[in-house]
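*Asks:* Structural data only, the sequence is not supplied:
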């Protein structure tokens, strides 16, 4: 006769595992840190330099405090040494700087950005990092559209930084030009279309990666991709357009590399990749006027060649160590005030990160910067094309998250040709953060750095067994 037991075999019902409040707050802080870097000059345009400096310094101090309290697992031997060497050389430039006050203030920004990059990379896993970058980008792009909409609907005229409605001597001075409904270029909260374009391109890449990784609410990710593409086109940045082409070429090459099954099979893809790159460079040289005319730009890159000539002339006077760190140029200093005038304004950058680095830190600085990018590109490339493997198993699936570093490096390299943006704010932060993250966690979801969050949340991470005591 069957006997019914009162003790069911199934596990006792339990509430789903949820993130602790402390970790949610930590991730929210990392999103704010990333937002500060991605928003760039929006802080200065809205609140002024003094308030922005207070926010940046206070943010750095808070991250230091959190780092000391949390003590995340960090392998001290696996740091982005070339990027840190560039920062150290920049600090040393105080000894010979021709503008010591400018060097001191801009070095503070460089060091805080470097610290924040290391902090975010150490406390977030790869999945959380991509998710945090996506959240910060949503805020930047969303506020950019809201800002442009507010100017067009409620102000009805271009505005200057500080929410001042007045006539400017040149349109370059405007924070927003009230172009939302007239088809002109949008500048977003950054106040510069050439800054909005690369950020919108970065957003397309990040949202597409999250979609490929089957993140929740994929339909919303499609809408965010469409929205980012709209801002990308409305920014109408020639540099961003070229970066998008480069991203497409690199992505196609990575996906082809992943299809290789035998040793040496990737050689033909490398040859094709080099041929496409060489052909693109040759076409840019031979059909330069036609290409830039099609992009709505002059063949001299909208006056950049004149700026480059003036910067190189001064840089050649101190070719080894440079004149001293100054990223960005502080035009209030006599050394930069009135030195190079463009559209009636003193220029704040060399419009090329390599020429800018040569002016400030000489050939030594350019070499260290090139090595930092080479290290990131090398590791990011194999991080993207090599199948995850740390034991005898060789059939693990690729992670879409592994595409992020190599595509971001592509954007920064192309942008750095005609802009100095990669030397500060989100450009420098992503160089350090991704280089640090790849070295600390060379496999997505594997290793002590990646498992630290799972251990804290008791999500089934494997803990090392405790050694038995000797009898």
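*Replies:* Sure thing, it's come through. The shown structure was predicted, so the numbers you read here are calculated from the model rather than taken from an experiment. Numbering: from 1, shown residues only.
*Asks:* Please make it C-alpha for all contacts and neighbour counts, starting now.
*Replies:* Will do.
*Asks:* nearest residue to residue 86 other than its sequence neighbours?
*Replies:* Computed as CA to CA, 6 or more residues apart in numbering, the closest residue to residue 86 that is not its neighbour in sequence is residue 368, at 5.4 Å.
*Asks:* Around the one you found, count how many other residues there are.
*Replies:* Applying other CA atoms under 10 Å, we find 21 residues neighbouring residue 368.
*Asks:* Included below, for side-by-side comparison, is a second structure:
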């Protein structure tokens, strides 16, 4: 009798704790709320100096502790999921190894640990919950965030509405309006995804789309409006593709043409897209920053400068970027460039494998499986946003938690249809 057999006998003899699934789901919702950095972030952190708030840093310790506890309850399930989602694990490992060549090892080691715990939490979500439960947990979390943002904007406008920059634009529970818009764009998709799995509460989930869209409009974020359009049109196109052969051909061709057009715009003239989204095509539109960063990447092309450290060393390479652009640039505003700065082209290659694998798996499920209503639009939205926001392998980030959970679930065998 080996150790695994003994463990099974021990578990079968142990009294079953029927409240554990509810407790785990509750802990998952609470952790997702914390990873969203709603409310606590604006109260405790300067967005330009996220490492400066010791109080917020202490908040993550219990989150990490709870993550390790729930993983210890089902370690083999997480191990299996991690092996299937190996590119995500490799990204976290590479971030940790970058401590050895980082321009500031202390910052890199701290942030790499945070990334590892963020990734582990996403992997735990994928290993612990089926698609229906996972999307319900995500949707409930966004419903709470939506309600809190509506209350903040309506009843506490001094906090929930921007006063100096973009006066009148709602920011809800976050630092600024674009974050509220982005979160509510994801909320629209989360509610749609939960509705696909829950016929009894489908109308309730779909009804929540309306206030989420209202908050997107109140945020005045054009990027979030585009994301919300994808969150609604994506599931609609998937439903159309499943109707009959003619509808399927129309939906697939429309999707391919839309993606091809988006890639073409990003390659040939990203400034056109940025201006359409209401951003100057130079500094705030990011192209000047990217040109300066490409020159820095050329200094350390394979391994980068170390995870999470490029913008933190005032006298380091970021100094020359800020001097060249004449602007205190806080991030690369591009997930792929940020990854190249942190872990080099090797890290970018691993990230491409992770994203392409997840996107390919979601596309293969176009005609079967309710999870596609979430997974495919999510990955398209996430991929588009990655070209203008630093959302790839980001520590303590809800976006990375959701990406990890979604990609890891897609790496698992398909669930049996009830």
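*Replies:* Everything's here; your move. The structure displayed is predicted, hence computed values, not measured ones.
*Asks:* Can you calculate the TM-score here?
*Replies:* After superposition, the two chains reach a TM-score (TM-score structural alignment, normalised by the length of structure 2) of 0.81; 391 aligned residues with a CA RMSD of 3.4 Å.
*Asks:* show me the contacts for the corresponding residue of structure 1 for residue 385 of structure 2.
*Replies:* Residue 385 of structure 2 maps onto residue 415 in structure 1 when the alignment is built from TM-score structural alignment. Going by CA atoms under 8 Å, 6 or more residues apart in numbering, residue 415 of structure 1 touches 198, 239-240, 243, 421-422.
*Asks:* ok, the residues you listed in structure 2: which stay?
*Replies:* Of these, the ones still in contact in structure 2 (both residues aligned by TM-score structural alignment, their matches' CA atoms under 8 Å) are residue 421.
*Asks:* wait, isn't residue 359 of structure 1 in contact with residue 315?
*Replies:* Yes - using CA atoms under 8 Å, residue 359 of structure 1 is in contact with residue 315, at 4.4 Å.
*Asks:* Identify the residue of structure 1 aligned to residue 80 of structure 2.
*Replies:* Checking TM-score structural alignment: residue 80 of structure 2 goes with residue 76.
*Asks:* ditto for residue 400 of structure 2
*Replies:* Match for residue 400 of structure 2 (TM-score structural alignment): residue 428.
*Asks:* What sits closest to its match if chain neighbours are left out?
*Replies:* Per CA to CA, 6+ apart, closest to residue 428 of structure 1 is residue 422, 5.4 Å.
*Asks:* isn't there a helix covering the one you found?
*Replies:* Yes - checked against DSSP: H, G, I helix; E, B strand; the rest coil, residue 422 of structure 1 lies within a helix.
*Asks:* so what's it up against?
*Replies:* 353, 412, 415-416, 428.
*Asks:* out of residue 359 and residue 315 of structure 1, which sits in the more crowded spot?
*Replies:* residue 359 (29 against 23).
*Asks:* Just give me the match in structure 2 for the more buried one.
*Replies:* The equivalent of residue 359 of structure 1 in structure 2 is residue 341 (alignment by TM-score structural alignment).
*Asks:* In structure 2, which helix is the longest?
*Replies:* helix 335-364 (DSSP state H).
*Asks:* Run through the neighbouring helices and strands of that one.
*Replies:* Using 3 or more CA pairs under 8 Å, 6 or more residues apart in numbering; DSSP states H and E as the contact test, the elements touching helix 335-364 of structure 2 are helix 86-97, helix 287-297, helix 372-385, helix 398-411.
*Asks:* same thing but 7 Å
*Replies:* Judged by 3 or more CA pairs under 7 Å, 6 or more residues apart in numbering; DSSP states H and E, the packing partners of helix 335-364 of structure 2 are helix 86-97, helix 372-385, helix 398-411.
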